[in-house]
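Student: pasted the sequence and its predicted model underneath.
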Amino acid sequence: MAKYEKADIERRMQGAVDALKSDLSGLRTGRANTSLLDPVVCEVYGAMMPLNQVATVSAPEPRMLSVQVWDKANLTAVEKGIAHANLGLNPMIDGQTLRLPMPDLTEERRKELAKLAGTYAEKAKIAVRNVRRDGMESLKEDEKKKEISEDDRKRMEDEVQKLTDRFTGECDTAAEAKEKEIMTQ
């Protein structure tokens, strides 16, 4: 069953890096970023719905997010959803819009967020290494079944290792950039 496919391994490793970048975009810096509210869900119409399905999120100023709720009846539900997301934001109601000023980050909170960015990167690197392990195992199985030669297996293992090095490097680069952004803003 385990047939080695370089494209599949590369796709899976890229998925781990993409997931890391998504996680990092949710970490709050001092600057307003609409992706900060991506994990927010609200209880509307008797169901839990993502915020982006009941409102429009924008960043009209560098330190302010604006949430334009489409149905005024959902305003308090959206406000509760934001409060329950534990993002450290304090929504202010302005008509049918919620304004979310970005509070300044304390030095302690900056260090916590930078540490969290490192944790996210380590999880992504583990995922990349797990994909490498799967690829190596499938190569060994293919060699055992006499589908590839020992030389082919070694050459392809080198390819898998090069992919692993490339994607773990991307994880480190993304985390370092986020940590720098957190510590300087």
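Tutor: Here it is on my side, so go on.
Student: use CA for all of it now, contacts and neighbours both
Tutor: Will do.
Student: just checking, next helix/strand downstream of the helix ranked longest in the chain?
Tutor: For the chain, the helix with the greatest residue count under DSSP state H is helix 107-144. Tracing the chain C-terminally past helix 107-144 and defining elements by DSSP states H and E, one meets helix 150-184 next.
Student: quick check: angle from that following helix to helix 107-144?
Tutor: 170 degrees (axes from the mean of the first three to the mean of the last three Cα atoms, to 10 degrees).
Student: buried stuff in helix 150-184?
Tutor: 153, 156-157, 160-161, 163-165, 167-168, 170-172, 174-176, 178-179, 181-183 (16 or more other Cα atoms under 10 Å).
Student: cool, stretch 86-105 as well?
Tutor: Those would be 90-91, 97-102, 105, for stretch 86-105 by 16+ other Cα under 10 Å.
Student: which residues touch the closest residue in space to residue 5 that isn't next to it in sequence?
Tutor: Excluding its sequence neighbours, the residue lying closest to residue 5 (Cα to Cα, 6 or more residues apart in numbering) is residue 135, at 8.0 Å. Counting by Cα atoms under 8 Å, 6 or more residues apart in numbering, residue 135 touches 4-5, 9, 157, 160.
Student: as TSV, the buried residues of stretch 86-105 with distance to residue 32 and secondary structure would be great.
Tutor: Shown next, in TSV, are the buried residues of stretch 86-105 (distance: Cα to Cα, whole Å; DSSP: H, G, I helix; E, B strand; the rest coil):
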residue	distance to residue 32	secondary structure
90	13	coil
91	13	coil
97	16	strand
98	14	strand
99	11	strand
100	9	strand
101	8	strand
102	6	coil
105	12	coil
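Student: next, the one to line up against it:
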Amino acid sequence: MNEEVDFVLDSAKEDMDKAIAHLEKSLLNIRAGKASPAMLGGVMVDYYGSQTPLTRVANVNTPDARTITVQPWEKGLIPEIEKGIMIANLGLNPMNNGESVIINVPVLTEERRVQLAKQAKAESEEAKIGVRNDRKVAMNELKKLDISEDLLKNAEDDVQQLTDKYIAQVEEMFVAKEKEIMTV
């Protein structure tokens, strides 16, 4: 096939991969009732005047399915870590024992599970839109190329197959996340 066509296809695949990676990250932030260090991924802490990710100033662990422990490298950071968790608005209530911050992850109610499933659905729809936009860009790029109609038709079919593959992958990820959320 033509080098230019290959370039357009590779570019579309790369962009669609980015949409999938973004969806994975978004779905990780939706908690499914089990404690996970990833739940605190977006927490920022005031560390000597600059906002620093929590993972850079403390160890985050999950000793069991309902508890997260945050062990700061400096004990003086405990109040800042508690404040950072509260500011992040995750619905979690941090407590400290003088050594570390302990967070008990509450059990999800049925209403909250439905809400989280809707949030996961919205994230997956955003990813599908991203993949379709990448398809549109690729199709427009192909039409700009000076190639035969047969080659153009084959390239457009390839882009559509790629799109279908990524849309199916998004749907698969959503179904898995929804099952995880709704499992009591």
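Tutor: Nice, I can see it. The structure presented is a predicted model; accordingly, all values stated were derived computationally and were not measured.
Student: can you pull the TM-score for these?
Tutor: The TM-score (TM-score structural alignment, normalised by the length of the second structure) is 0.94; 181 aligned residues with a Cα RMSD of 1.6 Å.
Student: coming back round to it: kindly state which residue of the second structure is aligned to the residue nearest to residue 5 of the first structure.
Tutor: Superposed on the second structure with TM-score structural alignment, residue 135 of the first structure falls opposite residue 138.
Student: how about residue 58 of the first structure?
Tutor: Using TM-score structural alignment, the partner of residue 58 of the first structure in the second structure is residue 61.
Student: confirm that its match sits in a strand.
Tutor: Yes - assignment of residue 61 of the second structure by DSSP: H, G, I helix; E, B strand; the rest coil places it within a strand.
Student: need the nearest residue in space to it, chain neighbours excluded.
Tutor: residue 69 (5.3 Å).
Student: from residue 16 of the second structure, how far out is the one you found?
Tutor: 36 Å (Cα to Cα, to the nearest Å).
Student: with residue 140 of the second structure instead?
Tutor: Between residue 140 of the second structure and residue 16 of the second structure the computed distance is 16 Å (Cα to Cα).
Student: out of those two, which sits in the busier spot?
Tutor: Neighbours were counted for residue 140 of the second structure and for residue 16 using other Cα atoms under 10 Å; residue 16 has more, 24 against 13.
Student: the more buried one matches what in the first structure?
Tutor: By TM-score structural alignment, residue 16 of the second structure lines up with residue 13.
Student: list the contacts of that match.
Tutor: 127-128, 131, 164, 167.
Student: try 10 Å this time
Tutor: 7, 19, 124-125, 127-132, 163-164, 166-168 (Cα atoms under 10 Å, 6 or more residues apart in numbering).
Student: what's the match for residue 85 of the second structure in the first structure?
Tutor: Using TM-score structural alignment, residue 85 of the second structure sits opposite residue 82 in the first structure.
Student: ok, now residue 106 of the second structure?
Tutor: Applying TM-score structural alignment, one finds that residue 106 of the second structure aligns to residue 103 in the first structure.
Student: three-state assignment of that match?
Tutor: Quick answer, by three-state DSSP: residue 103 of the first structure is coil.
Student: the most far-flung residue of the second structure relative to its centre and residue 6 of the second structure: what is the separation?
Tutor: Relative to the centre of the second structure, and counting by Cα atoms, centre = their mean, the farthest-placed residue is residue 148 at 40.4 Å. For residue 148 of the second structure, the distance to residue 6 of the second structure equals 15 Å [Cα to Cα].
Student: with residue 100 of the second structure instead?
Tutor: For residue 100 of the second structure relative to residue 6 of the second structure (Cα to Cα), the value is 54 Å.
Student: and for residue 177 of the second structure?
Tutor: With distances taken as Cα to Cα, residue 177 of the second structure is found 34 Å from residue 6 of the second structure.
Student: and the angle for the helix or strand harbouring residue 6 of the second structure with helix 149-182?
Tutor: Under the criterion of DSSP H and E, residue 6 of the second structure resides in helix 3-28. Relative orientation of helix 3-28 of the second structure versus helix 149-182 (the same axes, to 10 degrees): 10 degrees.
Student: so who does residue 81 of the second structure touch?
Tutor: 43-47, 54, 57-58, 70-72, 87, 94, 96, 100-101.
Student: my error: substitute residue 75 of the second structure in the last question.
Tutor: Going by Cα under 10 Å, 6+ apart, residue 75 of the second structure touches 58, 98-100.
Student: widest-spaced pair of the residues you listed?
Tutor: For the contacts of residue 75 of the second structure, the maximum inter-member distance is 14.3 Å, found between 58 and 98 (Cα to Cα).
Student: can you tell me how far residue 13 of the first structure sits from residue 170 of the first structure?
Tutor: The separation that residue 13 of the first structure has from residue 170 of the first structure, given Cα to Cα, amounts to 10 Å.
Student: find the residues that touch each one of the two.
Tutor: Common neighbours of residue 13 of the first structure and residue 170 (criterion: Cα under 10 Å, 6+ apart): 124-125, 164.
Student: and the contacts of residue 81 of the second structure, which is closest to residue 119 of the second structure?
Tutor: The shortest approach to residue 119 of the second structure among the contacts of residue 81 of the second structure belongs to residue 43, at 19.7 Å (Cα to Cα).
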